[in-house]
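# Predicted model and sequence below, questions to follow.
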Amino acid sequence: MGSAVCGLVLVLPQLVAVYFMFLAYMADPVGPWDSETVAHSNFASGLVLAVSAVTALLTWLFVKATWLRKWWYAIPTALAIAALLRLTVFAPEI
């Protein structure tokens, strides 16, 4: 029962992070004047980084308590890498 609760506690914020990551990658500026779209993409990516950090800490806690397995670290790591890539390499250009 503890594993199911811990999994649910981790999956819900990660689904929100996936949604914001989707929004960040779908943001495409219309032209050089559209700095608002770039700002929204950067904000969404930053929010994903924050949520990934919190869920990584919760994952560490749950793995230490042996309620979850170590593969749960992969989800916040993948989200953080995707957010960092959106902020740097794949940043929208204006």
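Looks like it came in fine.
# CA atoms for contacts and neighbours, from now on please.
Will do.
# Output the contacting helices and strands for the strand or helix carrying residue 25.
Element membership for residue 25, per DSSP states H and E: helix 2-26. Judged by 3 or more Cα pairs under 8 Å, 6 or more residues apart in numbering; DSSP states H and E, helix 2-26 is in contact with helix 35-64, helix 74-87.
# one more structure, for comparison:
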Amino acid sequence: MLGLPLGLIHLLNALFVLAAVAAGPQGPWDDRGYTRISTACFLSLCLSVIGGLITLVPSVRRAMGAWWLAPPLVLGAVAYVRMATLA
């Protein structure tokens, strides 16, 4: 039962990361493209924090295991790198 909300959060997070990595601005003049990518990265970072905090609750960690910390860490790192290298 605990895996369903975490799975949905991680799936949504992965979709935001995919959108941020796959899409690129059309050129240096494309301000909307840069804004969309940075928004997807920001939402992905927020979902990574939420997923990590849910996983760190002792009852969830005991029932689900510590490996559930890997998806928010990996997806958050990818989103952060994409946002940092966007310029």
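Noted; the coordinates are in hand. This is a predicted model, so every value here is computed, not measured.
# what TM-score comes out when they're superposed?
For this chain pair, the superposition-based TM-score is 0.91 by TM-score structural alignment, normalised by the length of the second structure; 85 aligned residues with a Cα RMSD of 1.0 Å.
# will you turn the helices and strands packed on helix 2-26 of the first structure into JSON lines that also has mean neighbour count and distance to residue 25 of the first structure?
Putting those into JSON lines (neighbours: other Cα atoms under 10 Å; distance: least, Cα to Cα, whole Å) gives the following:
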{"stretch": "helix 35-64", "mean neighbour count": "19", "distance to residue 25 of the first structure": "7"}
{"stretch": "helix 74-87", "mean neighbour count": "18", "distance to residue 25 of the first structure": "7"}
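# Just send those helices back as JSON lines, with distance to residue 26 of the first structure too.
Shown next, in JSON lines, are those (distance: least, Cα to Cα, whole Å):
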{"stretch": "helix 35-64", "distance to residue 26 of the first structure": "8"}
{"stretch": "helix 74-87", "distance to residue 26 of the first structure": "11"}
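# rewinding a little: what sits up against the helix holding residue 25 of the first structure?
40-42, 44-45, 47-48, 51-52, 55, 58-59, 62, 67-68, 75-76, 79, 82-83, 86 (Cα atoms under 8 Å, 6 or more residues apart in numbering).
# Once you drop chain neighbours, what's closest to the counterpart of residue 73 of the second structure in the first structure?
In the first structure, the residue matched to residue 73 of the second structure (TM-score structural alignment) is residue 77. Using Cα to Cα, 6 or more residues apart in numbering and skipping the chain neighbours, the partner closest in space to residue 77 of the first structure is residue 52 (7.2 Å).
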